Every structure is written in structure tokens, then in C-alpha cells.
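> below are the sequence and a predicted model for it; my questions follow.
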Amino acid sequence: MAAENTIFQKVISLCSRHSYIFKAQQRCASGLYELGPLGMELKHNICTEWWYSMVTSQGNVYGVECPSINRELQHRHFTKTTGNATNDANTEHENESCRQEEDDHLYSVPSSVFRTSLYQGTLLQYLHIKDLANKQLPFGTAQKGTCFRHRREQGADRFIFDTQEFTQLSVQYYCFPNTAAQQLDSWQRQRLDWWRKFAENPSNFTATDIQTKDQVQTLDIQYKFPWGPDTIERIYNRGQLPMDELLRWMNEGEVDCKRRVDAAGIDQGSAKDGGKKDLVDMLKARHGRKQTLPHTIEMTTCVESGMLAYLLDGFSEKQDVAQSTQKSPPKGPLQVMTFHSKLAPIKVAIVIKGSAARALQEISQYLQGEFRKSNMNVIEMDRTLTLQQMYRRADAMGVLFTIFVHEDTVKDGTIGIRSLGEAIVQGQHITQVKEFVLRHINHE
């Protein structure tokens, strides 16, 4: 455990030195973190791969976006503190005026009006998604958004694992009741395979057994953190409970639901008799020829927890071979951050070596442009650094390939290319280097 905690501290230090993640600098920002360029790229790449896996490649899952402010809680706080309220008896002008006052009042509301999960906003989109899916089960709704923890767990600092402001990724998947258990099992396998796909040490990602509480089945996908296995994604079989909850919101005239009910031509005033049946029928979807209230499988993950898992998973230390052959004072082992090629923040770093500065700079700019056309993030290394310093910097940043542009490049088009963590520099012709890098990235 002591060794794992030492590695944890080394990862935190590396993240701060190389613009991954560091504590927020503002006052009263305890428990908050800022992302530097590399951290932002890593987060973006994780979210992109998640979206492709959960939405783009599925065919029956649709993305939505909802406000991060819970308007119902905001309205209640506004009414309590000002004595003003909007109701059906008010004129449209009075309602609009009152809503504007609520918006102006927003900056004084407590943090409790900010959402803690994407659950409610995603569920409120159900009717729209059902129509888009031609009312045919199964189908799903996906959302990515900022959420807030009102209290951070006491105890040891766990870096970004439980930061107060976080990005949640969520899918609600609606299915025929008889297939819910099968869907839970299928999604568990898919999600665990997804996490392991991008890992250096896949065995550190595991799934728990199913637990049942209050009619809801849950299982967790966990990573082996320094403090022990902890959850990076939770999968629920919520059964019919979300549909029951959505029906209750409709019957109670919740603001967000009222607009959807009105659009469907349902009279809420008659909900106590025939209107209630209309609302139930409105929620039903088809499975073959049958009409039913679907059961819901939900998957939620905190991106920051996943980022920390991959940072710890990819960190290693190696003997610095170049250092052992030099007389300079030892600088410790070589720290290497190894990411899957799809997640790596920087794919290519270019180093200019030689006196033909102008010609080499033009070649560097050409290569950078070619890599960026293929959606690869590329940087140019500081030429004032020694070769050893460049290696250490590139490896700590997780750069997949370091390309050396030198005087021979001008003469015969030869460049040098070094892979992450390797001491050997291979020769390659400049016309083949882009294909070489792309082949490696697409192969993984």
C-alpha cells in the first residue's frame, strides 16, 4: 500500500508539471481542479470514444443536452425567499416577468439547485426519443454534462476522483421488461470490455456482482486504485420505476413535463379519470406487436474518475539508458505515461536538429499540417532542450512518436522516428511517416 501511495503522489506531481491537472487557483475553490492542455485533450478523447461506443455505433441511442440548473428547485427557492410565484392564474406577461426575476435571482441561490446527476433531465427527454425511435423498443438516451457534489467525502485526498464539479456520462436504455435482465448482463460485458480496451493493465478493471436494493439492481465497474477497488461506472436495472416516476411528474404538472403533455394534446385536468390512462398509454412503447411500459437500464460514469484510472494505469518508471552513458548528475528514473493511441493527448512531437533552420522549420510546419489533417494533435519541441530532456519530457507527456527533422531530411527526405519510451530512433522517409503513424494508431 505504501508503494502504491508513492506512485499516486508521483502521478499527481507529473500531472501538475506537465499541464494535465492541478488544483484550482481561485479562492474558496477547495475540492476543485483545473485542466491544462494535456488534461483537456485526455478528457476530450475519453468522451469522444465513449460517445462513439454508446451513441454513434449503437444506432438506437440518441444524444440530448439539458440545463445544469434544476429549474424546479430554483423556482421553490425563489418563491420561498421573495414571496413571488408563477401559477396558472397569472397572465402570460406576469409569468414571463416572474421568470425573468427568477433568472436575475439565480446568482444568489444555494448550490442545491445545481444538478447532482443527469438522471432527471435525461428521463424527461423520453417522449421525444420514443417518437424518434418510432415507438419501437429497445432505444436509449445519452447525455454528457456537468454535475456537482454538494459535499466531498471526508478522509484522504483522492485527487480528481471525487472532485466537487465533475462531468457525468449517462445512458438510459429502455427495453422490453422480459429482456431487462439479459440487457443488464449484455451492457455489463460491453462496458467492462470498453474500459479494458484502452488499458495497459486490463486486469485492474473488474465488475462486481449484482446487488439489489429497493427493487433496483446495480453493479459496478471498478478500478484498482491505491486505496483499493473503487467505482468508475455504475450500471442499474431500474425496472419500471423511471416510468412510474415520469407518470407522477406528469400527474403533478411538473413544469418540464407540462409542456410535453400539452404538445401531445393530453388534458391534465382529467388525469383522475380517463386522462390517467391516456398518460400511461402515452408512455408505452412497442415490442413487436405488444405495447408496454419499458424497463430502464441506466449507465453512469464520472469522466474525472475514469481519467484518474487511466493516468494511474499508464504510469511507469524505467531506467534512463541515455542518462547512464552521460556524466551529468542522475535525475532519477524515466517516468513514462503510456496511453492507448486513441486516448493519448499528443500523438506526435517534432524535433528540429541542425543549422538549416529555415528549411527545417518549413518541413516541420508541413508535417504538422499533414498530421492535423488526420485529426492528430502535434507539437514542436523546444530546441533549447538537450536530447535527454526531450526524451524525458515526451515520455512524461505520453507522446506516441517523436519525429526528428535534420539536415539529411533536406538532402534526401530521411527523418528519424522514436516510439514512446524507446531509446532507438528508426530511419523513415518523410513521405511514409504519416502512414506509419496512422497505421499504428488504427491498429490498436
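In hand now; what should we look at?
> going by C-alpha atoms from here, please, whenever you check contacts or count neighbours.
OK.
> how close does Ser374 sit to Phe404?
Remark: distance between Ser374 and Phe404 (Cα to Cα, to the nearest Å) = 20 Å.
> who has more neighbours out of these two?
The residue with more neighbours, out of Ser374 and Phe404, is Phe404; 21 against 10, by other Cα atoms under 10 Å.
> mind listing what the more buried one touches?
Neighbour list for Phe404: Ile350, Val351, Ile352, Lys353, Ile415, Gly416, Ile417 [criterion: Cα atoms under 8 Å, 6 or more residues apart in numbering].
> buried among these? Need that as a selection in ChimeraX.
For the buried members of the contacts of Phe404, the matching ChimeraX selection, counting by 16 or more other Cα atoms under 10 Å, is:
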select :350,351,352,415,416,417
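> the closest residue to Thr146 other than its chain neighbours: neighbouring residues, count only.
Nearest non-adjacent residue to Thr146, counting by Cα to Cα, 6 or more residues apart in numbering: Thr167, 4.5 Å away. Applying other Cα under 10 Å, we find 20 residues neighbouring Thr167.
> surely Thr167 is in a helix?
No - assessed with DSSP: H, G, I helix; E, B strand; the rest coil, Thr167 is strand; it does not lie in a helix.
> pretty sure it contacts Gln143?
No - the pair Thr167 and Gln143 fails to qualify as a contact (Cα atoms under 8 Å) at a distance of 10.3 Å.
> try this one next to it:
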Amino acid sequence: MAAATSEPELMQKIVSLCKRRGFVFQSSEIYGGLRSAYDYGPMGVELKRNLMSEWWTAMVHSREDIYGLDASIIMHPEVWRSSGHLANFTDPLVDCLVCQERFRADKAPRMAAGADAPIELADKGRAKAALAKLTEEGHVLERKGKILRGAKAGDRGYVCPNCGSPLLSPERDFNGMFRTNLGAVDPLAGVIAAVEAGVARGDDQKALRAAVDAVIAESAVYLRPETAQGMFVQFLNVQQSMSAKVPFGIAQMGKSFRNEVTVEHFIFRSCEFEQMEMEYFVEPGKGREALEYWKNERMKWWRSIGLSADKLSFREHDPSELAHYSDGTFDIEYEFPWGWDELEGVASRTNYDLSAHAAGSGKKLVYHDPEAQDPNTGKKGWRYTPHVVEPAAGATRGVLAVLCNAYAEEPADASGKGARTVLRLHPRLAPIKCAILPLVRKDGMDETARKVADEFFTAGVNAKLDMQHAIGRRYARHDEIGTPYCLTIDGQTAEDETVTIRYRDDRRQERIKIAAAVDVVRAALREGRE
């Protein structure tokens, strides 16, 4: 992965702005917070909602061949057995024996076997303690400051991502799905009884685990790790209720949950996140054509909401990294402050999912085209299992990409004035579209500002009447929030019924009529003008 060109502290600045301006807070902060859990504040919830609304408009409201769905988060457990998640949704988990970091082996830094592997601890004190422990265990190392030298990379070919140590625990499988129980009876009593019976029989650990799993499985359900499966199991209902003809798609937005081994980069990778996914069903043999179409359509969409073209790229998966269901996948990657990383995946899933659920449920999940010729019989009327192309975007990752792309710092002018931090959000994504600012709270300016604000509310434009602090501080506040337009009511307003409109990106100002203010802003929003 290429190194990021952005300054190293950019993420810290964005995290700080997010808290200061009400975009994202650490969840349960007054209790010390919960790792990988975040709450979206007043500005963040609007930004995320606007992003997802733009996606829904592009994928559902602007097309005649895609239908919406809102499937349950908790589904029948056999859904996950048929989809392969119960068997395959696992990661190789490893513990570092030096710093105790827990990580995924497949995501760890690579290093050739036998290469020198210096171990870097957080400070000298921790390095001393680690050396003493490792020496007792028979390792021969030497310390220089906070770095331990003398270790060699092992045959596994990777080291700890936190300290660089090759001294690691054995790999073990870690299931990424959150399991819970559905029903009025707590399974704990059954687990205790099963363990007591197993101990009385003299069962070994493996037999005891199997007995416990059998009890838990009676009421076990899972929080969905993706929204896709709800669309597959409702394929037939959507197709028949809407009289949909292939090709057609089913789109869904919503929360998914993955018990991630490694959570990182603020909201980029967390255990609870939101997705924007669509399953597009096509004839067999047309998957590659649809894959090409949708990867290009999705790239155009990310650019249309303001992400810079030079910070977006395609990465095609090598055959060795393809998911078990895919015969071709492209990632749309964005250059985050830490480097290029996945923003959306566009995958050809073949007919794997519908076939798997047909086998698991005993129901025929097929499409009948009475006008098409069956390639096997040559006769009119073709009944087949559609293939699927899936554009799957992360809404929370999208929010982070938008914030990173929009964040800018402008230096002061020659007089030392004018320095500012600004979020150049696309106007349709901005949490607040227009701020109404009376210059002072007297001479009728505040009453006029209230009337202007009410006109925006009536028109359905999210505006903010802001009377706190001096006008310069209010401009600065709305620059950091990303508000694209500010309307200032001043002494001239009472004379000629005009207001000053200030444009966020270049701070340009002009006078417009109060009566035209709503229309001016709405027109700019429709056109996406900053």
C-alpha cells in the first residue's frame, strides 16, 4: 500500500474537529469510552444521513430497475449457514508475546524468514521489562533505548504490527459474527447442566465444548455481518411483487456488525458500521459486463459528491484474494491519510448466493423469462438462477473519506489575518445548508433573521439561525462545520431589503434580495455549486 501524501497529523486534526464541532463523539465517553464504538453528533448524523440519501437517490429514486428493501438485522440462523458465514467468516487470530497486541495474521506486516526483526516498545521502561521477561524465557536479545535487537523473523513471514516482534502465539480461528440468543429462556442454565453432566462422564475439553455449543445453538441468532443476505433471501418476493424483469437490482442501507480483531483509523474500521449495498441480478454470462458497468458507475458517483479524482483509484483483486463466491472484484480505493484503502467493493458474486439459499431452504430461487430461448434446449422459455453483481459501499467509511477530502487549512494573509480551517463539503452533503446571521441583536435585525430562517424551514432547507458571538467567529464556526452559504442581516437590510450572501470556499460576498434568498440557495444546491 502506497504511503500517504497527507501530513501525519491530519487524522488527529480531523478527530479533534469532529468532537469540537459535533460530528463524532467517542461512545460512552463519560465512562471511559468503548473501543471501536462511536456516536454521531448533531453535525455528524446530518452528514451521514445526507451521504446515504444521495446514494439512495442515485441507486433507487433515479432508476426504474432497482427496488429498495429494509431487511431485519436478526435473521434465521440457517441463513448464515447457507451463505457460508458460519463456516468461512473467520480470521486467523494471533497474540504478540511481547506487547500483548492481538491482531489478524493476514493483515500483519510481512517480513522474510530469518530477517532481523527489531522490537520497538513504547518507552525504555517497557523495553527493560520486556527484555527481563524474554530473557527468563530463554531468548537472547539486547536493548538499546526502547528497541530490542537480536530477534529473527520466523517461518510465518509476518511480525506484530504494533512492536515488530516475531515472537507470537500460534494462530487460531476467530469468528467475526456477533452471536446472541433469541427466546425467553436463558441458555446459561442449560450450559451449566451440560458441563456438569460432561464432567461427571469424564469428557475431555473438546467434548465439553461440543456439548456447550449444542445447548447454545438451540436459541442462537446472529447480528448480520452484512446487509447482502437479506436481499438474496427476499429475491423472489421482490421480483414477484414488483413484476421485476432481469436485469434488476435490490438496494439496502443499514447497520452491520463484525467482531473485528483489529479496529483502526477512527470510524474507518469498527465493530458497528453502516453499509450501502445493492445486488444486481443478471442473466448467466453477463456478469462481467455488469461488473464493468457498475464499477464505473460507482466511481462516477463518488466523484459526483466531491471526492477528488486523484484520490480515487480502482484495484482489481488477484485470483488468490478473491472471496469464495466471486469470479471478479474491484475495490474503489481512496487515499486516506494513512494510505490507499477500500471505500467500496464491486464484486461479481456469480450465482453462488441464490444457489446456496435455494439448497439450504429447499425453495427454488430462479427467474423465468418466457421470451428468452433456453440455451440448453433451444426452446422458448428460459428458467435460470441469476448471477449477481454487488456494489457494496461503506457509509461510515464514506463519511470519513468526505471529511478527509473536505478538510483544509488556509494560512493568514500578509497582515497576519484570515487564517482558517474549513470543510469544503459538497453543498448537498453539508449538515447545514445556510446560516442566517444577524450582525447584531438589535435594530430589528434579529426579528428579520428569524423571518428569513422560517422561510428556509418552510422550504425544507436545513438552515441555522445563529446569533451567538461576533460575526467573524460565526463565520469561522460555519467554515469548520462546512456550511456553504451564510446570509448576514445588517443595517442596510432594513433600507433596501437585501442581505449579504457569503460563499464558504472563497469567502466571496454579494448582496441579494431577501425575497430571492431561498431560491438562490436552493438553485445552488441543485447545481452543487460551492
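In hand now; what should we look at? Here the structure is a predicted model, which means the values were calculated and not measured.
> let me see the TM-score of these two.
Once superposed, chain against chain, the TM-score is 0.79 (TM-score structural alignment, normalised by the length of structure 1); 382 aligned residues with a Cα RMSD of 2.6 Å.
> circling back: which of the contacts of Phe404 of structure 1 are conserved in structure 2?
Contacts retained in structure 2 from the contacts of Phe404 of structure 1 (both residues aligned by TM-score structural alignment, their matches' Cα atoms under 8 Å), given in the numbering of the listed structure: Ile350, Val351, Ile352, Lys353, Ile415, Gly416, Ile417.
> host element of the fifth one?
The reference is to Ile415 of structure 1. Element membership for Ile415 of structure 1 (DSSP states H and E) is strand 414-419.
> after that strand, which helix or strand is next?
Beyond strand 414-419 of structure 1 on the C-terminal side, the first helix or strand identified by DSSP H and E is strand 426-429.
> mean per-residue distance, that following strand to structure 2?
Following the fit onto structure 2, the mean deviation recorded for strand 426-429 of structure 1 is 1.5 Å by mean Cα distance after the TM-score superposition for structure 1.
> which residues in structure 2 does that strand match up with?
Here strand 426-429 of structure 1 aligns to structure 2 at residues 510-513, judged by TM-score structural alignment.
> mind listing the helices for the stretch 1-150 of structure 1?
2-17, 37-51, 71-82, 92-105, 119-123, 126-132 (DSSP state H, counting those that start in this stretch).
> which secondary structure element contains whichever residue in structure 2 pairs up with Trp249 of structure 1?
With TM-score structural alignment as the criterion, the equivalent of Trp249 of structure 1 in structure 2 is Gly360. Using DSSP H and E, Gly360 of structure 2 maps to helix 352-361.
> just Phe456 of structure 2 next, same as before
Applying DSSP H and E as the criterion places Phe456 of structure 2 in helix 445-458.
> now do that helix: everything it contacts.
Outside helix 445-458 of structure 2, the residues that touch it by Cα under 8 Å, 6+ apart are 436-440, 462-465, 467, 489-491, 514, 518.
> tell me the one of those residues nearest Val185 of structure 2?
Comparing the contacts of helix 445-458 of structure 2 against Val185 of structure 2 with Cα to Cα picks out Asn462 as the nearest, at 47.3 Å.
> and for Lys380 of structure 2, the neighbour number?
Lys380 of structure 2 is flanked by 12 other residues according to other Cα under 10 Å.
> how much space between the nearest residue to it once chain neighbours are set aside and Gly381 of structure 2?
Nearest in space to Lys380 of structure 2, with sequence neighbours left out and distances taken as Cα to Cα, 6+ apart, is Gln373 at 4.4 Å. Separation of Gln373 of structure 2 from Gly381 of structure 2 (Cα to Cα) stands at 6 Å.
> could you pull out the helices for the stretch 251-400 of structure 1?
Across the stretch 251-400 of structure 1, reading from the start of the chain, the helices by DSSP H, counting those that start in this stretch fall at 255-263, 274-283, 303-314, 321-324, 357-373, 387-397.
> quick one, the second one and helix 255-263 angle?
With axes from the mean of the first three to the mean of the last three Cα atoms, to 10 degrees defining the directions, helix 274-283 of structure 1 sits at 100 degrees from helix 255-263.
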